[in-house]
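1. Okay, structure incoming, though there's no sequence with it:
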């Protein structure tokens, strides 16, 4: 019986250092291989909407007077939808977020979009001739090809973001305004 106890004690004595060595080895291997606890993905839900939005390929249509429009692709890198509710620029005293839609007569007309532009989480919204765009009315000065125009977007959370776009010559995008608007029949 003593032998068994001695044997058992001997086994435990030998296993303790081996278990300790294995534990240290496992922890070292884990640290080297990056198996540390994973952190949760960044939560952008609390961040200002402006931090998640960029604009690619922005440009403005040249115009001598009256009206023009700005285009590009709004990109939302965040994990929540973002809404642009307003835009301002020194280039125009009146700017609107516009959509182009078919009216009852089947004509394509421009109108201010209610609620603003929604940019889906992790997605983009194209601003292009004949579709959604930023409308500049009552231009402060002629917009000539090669000029640059700076805009400030305001988001639904009241955060803001600026972008600058070059002015380009473009002869398209001559849609009409929806009936009843003060600027009916004016193309851009």
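-> Looks like it arrived, so ask away. This is a predicted model, so every value here is computed, not measured.
2. alpha carbons only for contacts and neighbour counts from here, please
-> Will do.
3. the strands in this structure, which residues?
-> For the chain, strands defined by DSSP state E occupy the ranges 53-61, 67-76, 82-88, 92-102, 108-112, 117-119, 124-127, 133-139, 148-155, 160-168, 176-177.
4. Including mean neighbour count and distance to residue 7, could these go into TSV?
-> Formatted as TSV, the strands of the chain follow (neighbours: other C-alpha atoms under 10 Å; distance: least, C-alpha to C-alpha, whole Å):
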stretch	mean neighbour count	distance to residue 7
strand 53-61	19	70
strand 67-76	22	68
strand 82-88	21	71
strand 92-102	19	85
strand 108-112	22	88
strand 117-119	20	72
strand 124-127	18	72
strand 133-139	22	85
strand 148-155	18	76
strand 160-168	17	76
strand 176-177	20	96
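5. here's the one I want to compare it with:
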């Protein structure tokens, strides 16, 4: 398990060094490569030090809204709570959930954030919990590389890059004016 995270960190470092652009711009290298990001190792391990994300991706869009997905992984001995998210792609980024309200499914801000149990995972998926981007500033094309930062309660932030992917399943509709 440890070697998997060391390998993931090495891959993230190589991707960051090779694909870095000034101003946090979105870049578009190879599209279908799975992406895994981990928080950098450090001497003192705060609560978020064991947090990583596997296969992060963003639904492609020309404008308006979109969402990011993946699996949050907590390899630490303590529960980790993600309390907010940010990305240069959007001025407004929120942690969302999909719940039933009045007989229909609606999106809303996730109160308390995403809680990842010790040695557990938390799925971010269409139709469930996700990272919502509102008012995206650029078109997200397949293969685009979108930087994110997750703020962790009492821990070090997690920075990762998600890949743009076409996705038509789940009947997701991320457009202005929808109930959320």
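-> Looks like it arrived, so ask away. As the structure is a prediction and not an experimental result, all values here were calculated from the model.
6. quick one, which of the strands of the first structure is nearest to residue 184 of the first structure?
-> Nearest of the strands of the first structure to residue 184 of the first structure, taken as C-alpha to C-alpha: strand 176-177 at 4.7 Å.
7. Quick one: residues in contact with the closest one.
-> Applying C-alpha atoms under 8 Å, 6 or more residues apart in numbering, the external contacts of strand 176-177 of the first structure come out as 108-111, 183-187.
8. Just the closest of those residues to residue 160 of the first structure, please.
-> Proximity of the contacts of strand 176-177 of the first structure to residue 160 of the first structure (C-alpha to C-alpha) peaks at residue 111, which lies at 23.3 Å.
9. and that closest one, what pairs with it in the second structure?
-> Superposed on the second structure with TM-score structural alignment, residue 111 of the first structure falls opposite residue 108.
10. Quick check: that match vs residue 96 of the second structure, distance?
-> Separation of residue 108 of the second structure from residue 96 of the second structure (C-alpha to C-alpha, to the nearest Å) stands at 5 Å.
11. hmm, back to that, what's the closest of the strands of the first structure to residue 18 of the first structure?
-> strand 67-76 (53.8 Å).
12. Which strands or helices does the closest one pack on?
-> Judged by 3 or more C-alpha pairs under 8 Å, 6 or more residues apart in numbering; DSSP states H and E, the packing partners of strand 67-76 of the first structure are strand 53-61, strand 117-119, strand 124-127, strand 133-139.
13. In a markdown table: those strands, plus distance to residue 31 of the first structure.
-> Below are those laid out as a markdown table (distance: least, C-alpha to C-alpha, whole Å):
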| stretch | distance to residue 31 of the first structure |
| --- | --- |
| strand 53-61 | 36 |
| strand 117-119 | 40 |
| strand 124-127 | 39 |
| strand 133-139 | 51 |
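14. Would you mind saying which of these lies nearest residue 168 of the first structure?
-> Residue 168 of the first structure lies closest, by C-alpha to C-alpha, to one member of those: strand 53-61, at 5.4 Å.
15. which residues in the second structure does that closest one match up with?
-> Taking TM-score structural alignment, strand 53-61 of the first structure hits residues 51-59 over in the second structure.
16. Show me what the matching stretch is in contact with.
-> 34-39, 66-76, 80, 140, 146, 158, 160-167.
17. Equivalent analysis for stretch 116-124 of the second structure, please.
-> Outside stretch 116-124 of the second structure, the residues that touch it by C-alpha under 8 Å, 6+ apart are 68-81, 114-115, 129-131.
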